[in-house]
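In: next come a sequence and a model predicted from it.
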Amino acid sequence: MPMRVALVCGSFSPDRDGVADYVARLASGLAAVPGVEPVVVSAATATAECVRVCDRWDLQGVRAAARAIAGLAPDVVHVQFAPSAYGWSPAVGLLPLLLRRHTSAPVVTTLHEYGWWSWPRRVPATVWRALERTRAWDRETFALAPRSAALVTTNAGHAATVRSRLGREAQVVPLGPNVEDAGDERDAARAEAAARYGLPAGARLLVFFGFVHPVKGVRYLIDALAQLRAEPAYADLHVVVAGGFTSLALPEDEARAFRAELEEHSAQRGTTDAVSFLGHTPAREVSRLLRAADLAVLPLTHGVTAKSGALLAALDHGAPVVMTLPERPADRSPELVDGVNVVTVAARRDGEALAVALRRALDDDALRSRVAAGGRALAEGRTWPVLAARHAELYASVAGDPVRA
């Protein structure tokens, strides 16, 4: 009998959420591993094919989910945790306690987001630290992380937070790219992009890829573009923003308002003709754009780490990446090295600093070639078949173990 793994995803809508897209890719990879049977379970709000186990992730819904998941007779339950995916409800943190009433299947949890949230917020940090010292409760996940048989993070920063709070070692299993390389030749991709977006011959192309949200820093990319285009050497620059605005983190009404705000900001900065907002973009077109890009630009306001699927997609396509860094060195991904596999920006929320980094990369052909090659080498070990195999090994290691008491 294959090992059945219930992959718990808060809202399985890969077109609206990065974690859901991750789960879809992981499930596909696991399905190709001999002896593993992945089953995605989610709430009624899911838009992709899955087993719907509750209406919502409140206490009543988590109780229903525990019964329904147990009814699937899983060998392992793998919870994908990010607060927004569960509607900011902390009740999912009770899932291990409720599951053990119905099944002995161990719980594995991947902490996609960790280290910044707590519920309720009014509880002082000193109280949380005292609770966490008991190794039974956690300010962000309640019993989920403490009672899981194994914890996974996608980056070393989250693993360090787990270690300091809970005294546990999380396995770091990095993300893979969230867009498959379609294999376009660079010259053909550039010609297609030039024709599609009306670029003049020889124009240089900057590409932002990902869900568009205020924290993604697109406003500062527009500011940097305006500053650079005022200089004759960069008057041909064009930015393509490839990504939808509507997501779990930005509902439709807010997404429309934010897009209008960015378009107005671009008009005020005089870059309307130099910025293309594509909205949700098919993976095939994103792949072509990443092949065509002179630079992929990720100016996130909280900085970029290796847990970014968009970053891995750009690296995998051989696009030189310019990116912001998290403020705290402890939160940075040590494998991302300025001048080796990325070009870093000195500050966040700063169009002028971003312009400096873009100018540095645009003016140095050798730098772009070096970081493109280094980025591709970094991405090579992070393919979804490799990552699925690592998960399968983890499941096998815990499948005979009871859930922690």
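Out: Here it is on my side, so go on. Numbers count the residues shown, from 1 in each chain.

In: C-alpha only now, for contacts and for neighbours.
Out: Fine.

In: do you know how far the residue lying farthest from the centre of the chain is from Y220?
Out: Most distant from the centre of the chain: P232, at 36.4 Å, with distances by Cα atoms, centre = their mean. Taking Cα to Cα, to the nearest Å as the measure, P232 falls 20 Å from Y220.

In: who's in contact with the most centrally placed residue in the chain?
Out: By Cα atoms, centre = their mean, the mean C-alpha position of the chain lies nearest to S308, the distance being 4.2 Å. Applying Cα atoms under 8 Å, 6 or more residues apart in numbering to S308 gives the contacts L175.

In: in addition, the following structure is provided for comparison:
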Amino acid sequence: MRITFICGSLNPGQDGVGDYTRRLAAQLALDGHDCQLIAINDVVGDEETADGTQIIRFKQLLSNPEKSQQAQQLIAQWQPEWISLQFVCFSFHPKGFIHRLTPFIQQCVGTAKLHIMFHELWVGEQPSLSFKHKVMGGIQRQLILKALRGWQVSAMHTSNALYQFVLSHHGYSASILPLFGNIPIETENEPNVAPSLDSKKRTLLFPFSQRHDWNVSETMERFRDLAHAAGVRLKLIQAGQIRAGSPHWSTIQEFCKTHEWECELLGPQTEQSISKLMHEADIGVSSAHIALAGKSGAVAAMQEHGLPVICTITDPISRRFKPDLNQTDELYSLFDDTTRLEYLFSSPKRFAPKARLPSVAKQLIESLSTSTT
């Protein structure tokens, strides 16, 4: 199958969806498919070939008719069977307004079929958002729904049940395509046991950043109570680019000092180093809501490495959507089911590491192959 992927940026290590697209295309190439990658709002203009895959990066293409026409010609010459739009509205416009993206995609499609992977929708579903963000989200919603009415979409995916519900509410059917991790597994033969040598210490790993509005004080107090109930002390490790989560870590460091816990703020690390930390930790921590854990590459990476993951956000994510919390031995919500969480801190259980990427690539191809529209 020949697939052209379109996304905002393909800047390596700096754009989550761009890294996702690169890794997915590399797996598809291994499976015998042909891929073309085009970024239309990147930080540089560049062209390269990686493992036989054509990668083309444009700066601010949507505001430049010449670049737009050039991209359309490159796609037409390559003759894809499918165009796969990796959708995050903020990737294409600083406020997420896609009025220029809509005609560009219409002009690119030609005889190809159009697939959309909704990594994000519009903002505004969360009741606690500010009035400003709700207004902005309303404009985003109108523009996205208008685009969907104009585009001839043959297949649609998203990574989580909330977005699936919202799209269904507006008359669009999207299947779930799980995310794979953003950190490759260095060793797939780690022992299926908690790795701590000290039976009274639990290592909690916080990969990458946390949300700017993360409930950090409540989270630390909850960890304190769970550690006390389990009779263990904690070691907290942050690894990866911290970005919006930076202000939280002074609070965390002070809390750890007060309770005589260890705390390491490592910052940016190689993928190999982060993979090693995921192998060595007892529990992974995410600032996502459990119902949105499916859209987090960090959560997927921790689960691929065999880590049980605790999601720490509990604010309502939608007035209409009633999530199935879907707590399992691999995924927990911090402020629910105290008994299970106390047992996790007392006897953390790791799982056999397993990469999802091959199965996700296979699922995508099977879905596109069976599309009848």
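Out: Right, received. Where do you want to start? Because the structure is a prediction, the values reported are computed rather than measured.

In: gap between the residue farthest from the centre of structure 1 and L315 of structure 1?
Out: Distance from P232 of structure 1 to L315 of structure 1, by Cα to Cα: 29 Å.

In: same question, T154 of structure 1
Out: Distance, T154 of structure 1 to L315 of structure 1, using Cα to Cα: 17 Å.

In: what about those two, which has more around it?
Out: The neighbour comparison of T154 of structure 1 against L315 (other Cα atoms under 10 Å) goes to L315, with 27 against 22.

In: do you have the strands of structure 2 handy? List them.
Out: With DSSP state E, the ranges of strands along structure 2 come out as 2-7, 34-39, 46-50, 53-57, 82-87, 113-118, 153-158, 175-176, 201-207, 233-239, 262-265, 283-289, 309-313, 331-333.

In: how close does H289 of structure 2 sit to L24 of structure 2?
Out: 25 Å.

In: I should have written I176 of structure 2 there, sorry.
Out: Where L24 of structure 2 is concerned, I176 of structure 2 sits at a distance of 16 Å (Cα to Cα).

In: give me the more crowded residue out of these two.
Out: The neighbour comparison of I176 of structure 2 against L24 (other Cα under 10 Å) goes to L24, with 20 against 16.

In: just tell me what the more buried one corresponds to in structure 1.
Out: By TM-score structural alignment, L24 of structure 2 lines up with L26 in structure 1.

In: contacts only, for that match.
Out: For L26 of structure 1, the contact set (Cα under 8 Å, 6+ apart) comprises W384, L387, A388.

In: one more: G157 of structure 1?
Out: So G157 of structure 1 contacts A330, D331, R332, S333 (Cα under 8 Å, 6+ apart).

In: against F208 of structure 1, how distant is the closest residue in space to the second one that isn't next to it in sequence?
Out: Distance criterion Cα to Cα, 6 or more residues apart in numbering; nearest residue to D331 of structure 1, sequence neighbours excluded, is G157 at 4.9 Å. Computed with Cα to Cα, the distance linking G157 of structure 1 and F208 of structure 1 is 24 Å.

In: ok, of the contacts of G157 of structure 1, which one's closest to D181 of structure 1?
Out: Using Cα to Cα, S333 is the member of the contacts of G157 of structure 1 that sits closest to D181 of structure 1, with 23.6 Å.

In: now do the helices in structure 1.
Out: Listed in chain order, the helices found in structure 1 under DSSP state H are 18-31, 59-71, 95-99, 125-133, 144-147, 156-166, 186-197, 218-229, 252-268, 283-292, 309-316, 351-362, 365-380, 384-398.

In: now tabulate these in CSV and tack on distance to F12 of structure 1.
Out: Output for these, formatted as CSV (distance: least, Cα to Cα, whole Å):
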stretch, distance to F12 of structure 1
helix 18-31, 5
helix 59-71, 14
helix 95-99, 18
helix 125-133, 30
helix 144-147, 19
helix 156-166, 23
helix 186-197, 32
helix 218-229, 26
helix 252-268, 17
helix 283-292, 18
helix 309-316, 17
helix 351-362, 35
helix 365-380, 26
helix 384-398, 18
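
In: out of these, the one nearest Y114 of structure 1 is which?
Out: Here helix 156-166 is closest among those (Cα to Cα), at 6.0 Å.

In: and that closest one, which residues are buried?
Out: A156, G157, H158, A159, A160, T161, V162, R165, L166 (16 or more other Cα atoms under 10 Å).

In: now do stretch 314-326 of structure 2
Out: Under 16+ other Cα under 10 Å, the buried positions of stretch 314-326 of structure 2 are T314, P316, I317.

In: do me a favour and get the end-to-end distance for that stretch?
Out: Stretch 314-326 of structure 2 has an end-to-end distance of 14 Å (Cα to Cα).

In: tell me who's in contact with C9 of structure 1.
Out: Counting by Cα under 8 Å, 6+ apart, C9 of structure 1 has contacts V19, A20, V23, V40, V41, S42, A43, V79, Q80, F81, A85.

In: over to D34 of structure 2?
Out: M1, R2, I3, L28, T53.

In: what's the match for the third one in structure 1?
Out: Residue pairing (TM-score structural alignment): I3 of structure 2 is matched to V5 of structure 1.

In: surely S333 of structure 2 is in contact with D315?
Out: No: using Cα atoms under 8 Å as the test, S333 of structure 2 is too far from D315 to be in contact (11.6 Å).

In: please identify every residue contacting each of those two.
Out: H289.

In: stretch 34-46 of structure 2: end-to-end distance?
Out: Stretch 34-46 of structure 2: ends 20 Å apart by Cα to Cα.
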